[in-house]
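Trainee: Compute the structure for the input listed below.
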Amino acid sequence: MTRQKILITGASSGLGAGMAREFARRGRDLALCARRTENLVALRTELLAAHPGITVAVRGLDVDDHAAVPKVFDELRAELGGLDRVIVNAGLGKGARIGTGRADANIATATTNFVSALAQTEAAMSIFREQKAGHLVLISSMSAVRGLPGKKAAYAASKAGLTALGEGLAIELRGTPIKVTTVQPGYIATDMSGRAGDTTLLTPLDKGVAAMVAAIEHETVRASVPQWPWRVFGAVMPLLPRALMARIS
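Mentor: Next up, the predicted model:
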């Protein structure tokens, strides 16, 4: 099945913009939203110049404004004439060691990555239940596989919650025309990964996005991307002793 009309949140840069470029190359119509509307407008101009046969709708959206999320989704749905797939991608990578005076950073990350993702999921699922079809995609992280120490603790916990949400929905909706995919990327080269200092096993953005889009198109229930080495890491990480995990900071 071709999901022609695709909404992507957090589409102004990084993985969101990368996925928008790849889906545009495949001829899909796009609804793009993010806080930085000037980046969205520039991206729309770029995509329409390269692929004049597609439709690209853009809206400013702060996903932490939970009341605005369903309104913006409905506006974009109306402009595109429907939505076949919603990719919940907007996220934060801030964090500090818990109890060191930076509760604001950890709470902001947990709010955006889980509570605001839940708000987006509610809005998307409301549309899909009404039309009795659709594909929900949650962009989680390989950090969801195992609790991480130090400044990554809140981030990993927020992504673990998102993965659990996707799993619960996938179980509930099995055998129905509403599909759910949870994508767990490893370290992919974006501004967020650069700020976090994650350079080990870093995957170039184009390769990482290609792996993500391939998993999304296959509508895999859960995918670690790129498969090598992250599928192996996903199997091994829960088995590692805590003393070894403690070296990750």
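Trainee: hey, let's count contacts and neighbours off CA atoms from now on
Mentor: Fine.
Trainee: any idea which element the nearest residue to residue 110 once chain neighbours are set aside lies in?
Mentor: With sequence-adjacent residues excluded and distances taken as C-alpha to C-alpha, 6 or more residues apart in numbering, residue 110 is closest to residue 158, at 5.1 Å. Using DSSP states H and E, residue 158 sits in helix 153-173.
Trainee: chain center to stretch 237-246: distance?
Mentor: 26 Å (C-alpha atoms, centre = their mean, to the nearest Å).
Trainee: That one: which residues count as buried?
Mentor: Neighbour counts using 16 or more other C-alpha atoms under 10 Å place residue 237 of stretch 237-246 among the buried residues.
Trainee: residues near residue 56, how many?
Mentor: Other residues near residue 56 come to 26 when the count uses other C-alpha atoms under 10 Å.
Trainee: this one next, for a side-by-side:
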Amino acid sequence: MPRTVRANILITGASSGLGAGLAREFAARGRNLALCARRLDRLETLREELVSANPGIRVAIHSLDVTDHDAIFRTFRSFASGLGQIDRVVVNAGSGRGASIGTGRFAANRETAETNFVAALAQCEAAMELFREQNSGHLVVISSIAGLRGGRRGAGVYAATKAGLSTLAEGIRLDVADTPIRVTTIEPGYIRTDLNAGATTLPFAVDVATGCRALARAVEREPASAYVPGWPWRVVAPLYRIAPAPLLRKFL
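Mentor: All right, here's what the predicted structure looks like:
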């Protein structure tokens, strides 16, 4: 059976990093885009770039802070109204701030927890409302290899939120398994973006362009879950899950 073409794709956190990279990949495939992020000026610049490089596509943009949960529902419905419907939602917006627990950085850790999990939950809720009404759609959540194990220092809360997000996506997938709605969990390895610019250890890291090409290919396949890039993470991830703690400390 031919795979469904998802013509209208909504991406959160689209002003930079993986979100902007995915927008470029899907625009090159001729898809219409609904892009949202806090920085409207960057979205405007990105829209100009995409429409210029890919004549014929439609690119809608909207300023959105995903910690404003009510705004998520309004924005998603506004996009759906403007484009006719939304066929795929990529839950991508996230935060990488944080510090070791108990070191006086609760505010930063809370921000990451609220952005990466509670706000992601709101995005999933808003997307699934649209998809249930349409009886079609593809929900994609951008989790992380980091969610496979606990993390040290600033990665501690980040890893916990990504583990929670992966589990949430699996639950949604089980819930709609007998419907036309698809749910994909993407677990990227280390892709160099502004989010991890200060990191000193990024094993097997790739640049944004390489990472986003692999991300787009994985999303288009619509698997239940995928490690990205596939090599070496399909091999490394199972080992990462069982690696002894002293070994993990050398790499995290």
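Trainee: tell me the angle the longest strand along the second structure makes with helix 155-175.
Mentor: For the second structure, the strand reaching the highest residue count under DSSP state E is reported as strand 181-188. Relative orientation of strand 181-188 of the second structure versus helix 155-175 (axes from the mean of the first three to the mean of the last three C-alpha atoms, to 10 degrees): 160 degrees.
Trainee: ranges for the strands of the second structure?
Mentor: Taking DSSP E as the criterion, the second structure carries its strands at 8-12, 32-37, 59-63, 88-91, 137-142, 181-188, 225-228.
Trainee: I'd like those laid out as CSV, including distance to residue 154 of the second structure.
Mentor: Conversion of the strands of the second structure to CSV gives the following (distance: least, C-alpha to C-alpha, whole Å):
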stretch, distance to residue 154 of the second structure
strand 8-12, 23
strand 32-37, 23
strand 59-63, 28
strand 88-91, 22
strand 137-142, 19
strand 181-188, 18
strand 225-228, 22
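Trainee: rewinding a little: mind checking what the residue nearest to residue 110 of the first structure lines up with in the second structure?
Mentor: Aligned by TM-score structural alignment, residue 158 of the first structure pairs with residue 161 of the second structure.
Trainee: Equivalent analysis for residue 16 of the first structure, please.
Mentor: That one, residue 16 of the first structure, aligns with residue 19 by TM-score structural alignment.
Trainee: Tell me the spacing between the residue lying closest to that match once chain neighbours are set aside and residue 119 of the second structure.
Mentor: For residue 19 of the second structure, the nearest residue in space outside its immediate sequence neighbours is residue 13; the separation is 5.5 Å by C-alpha to C-alpha, 6+ apart. Using C-alpha to C-alpha, to the nearest Å, we find residue 13 of the second structure at a distance of 12 Å from residue 119 of the second structure.
Trainee: hmm, back to that, the residue nearest to residue 19 of the second structure contacts residue 89, doesn't it?
Mentor: No - with contacts counted by C-alpha atoms under 8 Å, residue 13 of the second structure stays clear of residue 89, the gap being 11.6 Å.
Trainee: hang on, the earlier thing: list the contacts of the residue nearest to residue 19 of the second structure.
Mentor: Neighbouring residues of residue 13 of the second structure by C-alpha atoms under 8 Å, 6 or more residues apart in numbering: 19-20, 35-38, 92-94.
Trainee: go with 7 Å
Mentor: Contacts of residue 13 of the second structure were listed using C-alpha atoms under 7 Å, 6 or more residues apart in numbering, and they are 19, 36-37, 92-93.
Trainee: residues in the second structure matched by stretch 224-234 of the first structure, start to end?
Mentor: On the second structure, the counterpart of stretch 224-234 of the first structure by TM-score structural alignment is residues 227-237.
Trainee: next one: stretch 119-130 of the first structure
Mentor: Taken onto the second structure by TM-score structural alignment, stretch 119-130 of the first structure occupies residues 122-133 there.
Trainee: thought residue 190 of the second structure was touching residue 205?
Mentor: Yes - A contact is recorded between residue 190 of the second structure and residue 205 when judged using C-alpha atoms under 7 Å, the distance being 4.6 Å.
Trainee: which residue in the first structure lines up with residue 175 of the second structure?
Mentor: Structural alignment places residue 175 of the second structure opposite residue 172 in the first structure (criterion: TM-score structural alignment).
Trainee: distance of its match from residue 181 of the first structure?
Mentor: Looking at residue 172 of the first structure against residue 181 of the first structure, where the rule is C-alpha to C-alpha, the gap reads 13 Å.
Trainee: More neighbours: which of the two?
Mentor: Set side by side, residue 172 of the first structure and residue 181 give different neighbour counts by other C-alpha under 10 Å, the larger being at residue 181 (25 against 12).
Trainee: give the contact list for the more buried one.
Mentor: Contact partners of residue 181 of the first structure, counting by C-alpha under 7 Å, 6+ apart, are 136-138, 166, 216, 219-222.
Trainee: Which contacts among those does the second structure share?
Mentor: Mapped onto the second structure and checked by both residues aligned by TM-score structural alignment, their matches' C-alpha atoms under 7 Å, the contacts of residue 181 of the first structure keep the contacts 136-138, 219-222.
Trainee: List only buried entries from those.
Mentor: Applying 16+ other C-alpha under 10 Å to those, the neighbour count classes 136-138, 219, 221-222 as buried.
Trainee: Tabulate those residues (a markdown table), appending distance to residue 57 of the first structure.
Mentor: Output for those, formatted as a markdown table (distance: C-alpha to C-alpha, whole Å):
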| residue | distance to residue 57 of the first structure |
| --- | --- |
| 136 | 19 |
| 137 | 19 |
| 138 | 21 |
| 219 | 24 |
| 221 | 28 |
| 222 | 28 |
